[in-house]
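> Provided below for reference: sequence and predicted model.
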Amino acid sequence: MFLRRGLVWLQSQVATAARNFLLSVLAAGPIPKHVGFVMDGNRRYARRKHQAVQQGHSEGFVALRRTLEICLRLNIRCVSAYAFSSENFKRSAVEVSALMQLAEEKLVELCNHGDLLNEYGVRLNVVGRTELLPESVQKAIRQAEHLTRHNKRSILNLCMSYTSREEMTLAMETCVRDATAQSYEDSYVVSITRYITEKEINSQLGISLGGSPPLDILVRTSGVKRLSDFMLWQCSEDTQLQFSPAYWPDFGLFDFVPVILDYQRRMMTKRLYA
């Protein structure tokens, strides 16, 4: 028994060392500043494993922590993760309730054992219509955001009760209110042209408000090739879209390495022909 445990420990140490070496090699090349993840496939993963759907979502949070650590070790400054779409409220009450309970548990766990966020100086921003979430989840969000508000090195945008259309609509509404308020001092036409611009709308997006850089890569797992109303504005310029066949709970280092290598090849090609 002692020998077996020793071998398991040794294998773990070797695997960790190999992973860290690979990440250090990758980090020597061009690295994206902002990567977004559509964490798809939790339910299909659970069905494949003959598990309850809730277990698939729980494994999905484990995968998020694993992937976040990989990104932080690569010095990726910002990670955005699609945790819960506003459209998900249409799912069964049992599943939605389980998701809300899981989100609260993980946020509380993050507050009590925030070693990963503190080690890498990660600020947590929860983006979306959080007022639609249960009060207990809102309280956990406020606590987690408060505890990480002084972290400056990295950003984690956790998108909950989010859709890109709502994000853009709210940003536009803010710009219109600003323009209307200024129209008392300026002419209406001047206010509209000054305050309702692409730059102003972009600055009012929920993800932009947290200081996130432009989106370099968007990854969607489970083999589905659509954006599902996630970061549509941010994807519209020069974002690299990547679709992985792995279900999100299975997504790991060797699924992410080809994504980074594709990005590095693209950056090197752009530099070559610049």
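Nice, thanks for sending it over.
> Every contact and neighbour count from this point should use C-alpha atoms.
Fine.
> all strands of this protein, in order?
34-38, 78-85, 122-127, 154-162, 217-220, 240-243 (DSSP state E).
> Please tabulate those in CSV, including the columns mean neighbour count and distance to R142.
Listed next are those as CSV, based on neighbours: other CA atoms under 10 Å; distance: least, CA to CA, whole Å:
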stretch, mean neighbour count, distance to R142
strand 34-38, 22, 22
strand 78-85, 23, 17
strand 122-127, 24, 9
strand 154-162, 23, 13
strand 217-220, 23, 27
strand 240-243, 17, 32
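> Export these to a markdown table and append columns for distance to L272.
Formatted as a markdown table, the strands of the chain follow (distance: least, CA to CA, whole Å):
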| stretch | distance to L272 |
| --- | --- |
| strand 34-38 | 23 |
| strand 78-85 | 26 |
| strand 122-127 | 34 |
| strand 154-162 | 29 |
| strand 217-220 | 20 |
| strand 240-243 | 18 |
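> and A98, which of those is closest to it?
strand 78-85 (12.2 Å; CA to CA).
> report the angle between the axes of the closest one and strand 154-162?
Angle of strand 78-85 versus strand 154-162, following axes from the mean of the first three to the mean of the last three CA atoms, to 10 degrees, is 20 degrees.
> try it against this one:
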Amino acid sequence: MAQTPSSSLDHLSESELTARLDQEVLPKHVAVIMDGNGRWAELRGLPRIAGHREGINSVREMIAQCLELGIRALTIYAFSQENWNRPSQEINALMGLLEHYLSTERDKLIEQQVRFRAVGRLELLPESAQHWVRTTEKETAHLDKMALTVALSYGGRAEIVDAVKGLLRDAASGTVQPDRIDEALFDRYLSTHPLPDPDLLIRTSGETRISNFLLWQLAYTELYFTPTLWPDFRRREFLLALIEYQRRERRFGRVLSTVSS
């Protein structure tokens, strides 16, 4: 069962937590379900969109920290397919916030040498949001210090269905031989290709489910759940997640050690 770290670390400063990290055992790819923005705002008597605005600061900090630590890939769940069922006023505000983020942060991403990509059924986004997504993707396509992938209008099941459709089309045209289909080939049809699968998934706000996010890719990912709401998830919280990750023994179904009798 994925858990948050022991309270025995609460007394440690950020520099002390950083010193505890083993630079050789850091995840290469971190995925995040950024949950709790609306609740953060409601607790403060603010409109829900205020929580999403504050959550952008957490995104900025996490990008900076990944770059500092040499974590090469960060994938964030920004807007799910199910989120289209929210009130239109909130959806419009979120799309506006997306456009504002891309228009104001694009130069910073370029400066940081971060490649931006979006995955999901992007054709459902408003045309103006699609424009900013495609523009940012194009202008950062040559950068390779870190990959920032943003899941928009995304659903894990839908991604698998779309991958199957692509594979069937290629099989029908003779490009792919059915008896050559394996997991590695199927992975090439997923929207996250060529990223490696996430080593660590973080979900904030106390919920303990993956909510249709990266269903194929999370097969062997370490799961970390924290009650911290996303706008409050900053440098210290990320360090605690990484320390907990380093406590795990990742076996991938294998037996790594045996105890002799």
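Received it, and whenever you're ready, just let me know what you need. For clarity, every value in this text was computed on a predicted model and none was experimentally measured.
> picking up where we left off before, and F61 of structure 1, which of the strands of structure 1 is closest to it?
Of all these, strand 78-85 comes closest under CA to CA, at 9.0 Å.
> Now do the closest one against strand 34-38, angle only.
20 degrees.
> elements contacting strand 78-85 of structure 1?
strand 34-38, strand 154-162 (3 or more CA pairs under 8 Å, 6 or more residues apart in numbering; DSSP states H and E).
> Using a markdown table, lay out those strands together with distance to C111 of structure 1.
A markdown table is the format used below for those (distance: least, CA to CA, whole Å):
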| stretch | distance to C111 of structure 1 |
| --- | --- |
| strand 34-38 | 23 |
| strand 154-162 | 14 |
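> nearest to H146 of structure 1, of those?
Across these, the minimum distance to H146 of structure 1, taken as CA to CA, is reached by strand 154-162, at 13.6 Å.
> So which bit of structure 2 is the closest one matched to?
With TM-score structural alignment applied, strand 154-162 of structure 1 matches the range 146-154 in structure 2.
> average offset between that stretch and structure 1?
Once fitted to structure 1, stretch 146-154 of structure 2 is off its aligned match by 0.5 Å on average (mean CA distance after the TM-score superposition for structure 1).
> For stretch 59-76 of structure 1, grab the matching residue range in structure 2.
Aligned by TM-score structural alignment, stretch 59-76 of structure 1 falls on residues 54-71 of structure 2.
> Which part of structure 1 matches stretch 201-216 of structure 2?
Stretch 201-216 of structure 2 lines up with residues 218-233 of structure 1 when matched by TM-score structural alignment.
> Equivalent analysis for stretch 121-128 of structure 2, please.
With TM-score structural alignment as the criterion, stretch 121-128 of structure 2 aligns to 129-136.
> and the matching stretch, which residues are buried?
129-130, 133 (16 or more other CA atoms under 10 Å).
> now, which of these sits nearest Y188 of structure 1?
For the buried residues of stretch 129-136 of structure 1, the nearest to Y188 of structure 1 is R129 (30.2 Å; CA to CA).
> I'd guessed that closest one sits against C159; true?
No - contact criterion CA atoms under 8 Å: R129 of structure 1 and C159 do not qualify, at 9.2 Å.
> rewinding a little: mind listing residues that contact the match of strand 154-162 of structure 1?
67, 71-81, 83-84, 113-122, 124-125, 213 (CA atoms under 8 Å, 6 or more residues apart in numbering).
> switch the cut-off to 7 Å
67, 72-81, 113-122 (CA atoms under 7 Å, 6 or more residues apart in numbering).
> Need the counterpart of S191 of structure 1 in structure 2.
Mapped onto structure 2 by TM-score structural alignment, S191 of structure 1 lines up with Q177.
> I'd guessed that match sits against A171; true?
Yes - the pair Q177 of structure 2 / A171 is scored as a contact, 6.0 Å apart, by CA atoms under 7 Å.
> Which parts of the stretch 1-150 of structure 2 are helices?
Secondary structure of the stretch 1-150 of structure 2 by DSSP state H, counting those that start in this stretch: the helices cover 14-20, 37-43, 48-69, 88-112, 127-140.
> what's the closest of those to G155 of structure 2?
Per CA to CA, nearest to G155 of structure 2 of the helices of the stretch 1-150 of structure 2: helix 88-112, 16.7 Å.
> Please find the angle between the direction vectors of the closest one and strand 114-119.
On the basis of the same axes, to 10 degrees, helix 88-112 of structure 2 is oriented at 150 degrees to strand 114-119.
> Check which helices and strands helix 88-112 of structure 2 is in contact with.
helix 127-140 (3 or more CA pairs under 7 Å, 6 or more residues apart in numbering; DSSP states H and E).
> once aligned to structure 1, how far is the helix it packs on on average?
Mean for helix 127-140 of structure 2 is 0.6 Å (mean CA distance after the TM-score superposition for structure 1).
> Can you give me the distance of the match of S191 of structure 1 to R53 of structure 2?
Separation of Q177 of structure 2 from R53 of structure 2 (CA to CA, to the nearest Å): 48 Å.
> Mind checking the helices and strands packed on strand 78-85 of structure 1 for the one nearest to L68 of structure 1?
For these, proximity to L68 of structure 1 was assessed by CA to CA; strand 154-162 is nearest, at 8.4 Å.
> Centre of the chain to the closest one, how far?
5 Å (CA atoms, centre = their mean, to the nearest Å).
> ok so, going back, quick one: which of the helices of the stretch 1-150 of structure 2 is nearest P198 of structure 2?
helix 48-69 (13.7 Å).
> packing partners for that closest one?
helix 37-43.
> Name the residues of the helix it packs on that come out as buried.
Buried residues in helix 37-43 of structure 2 (16+ other CA under 10 Å): 37-41.
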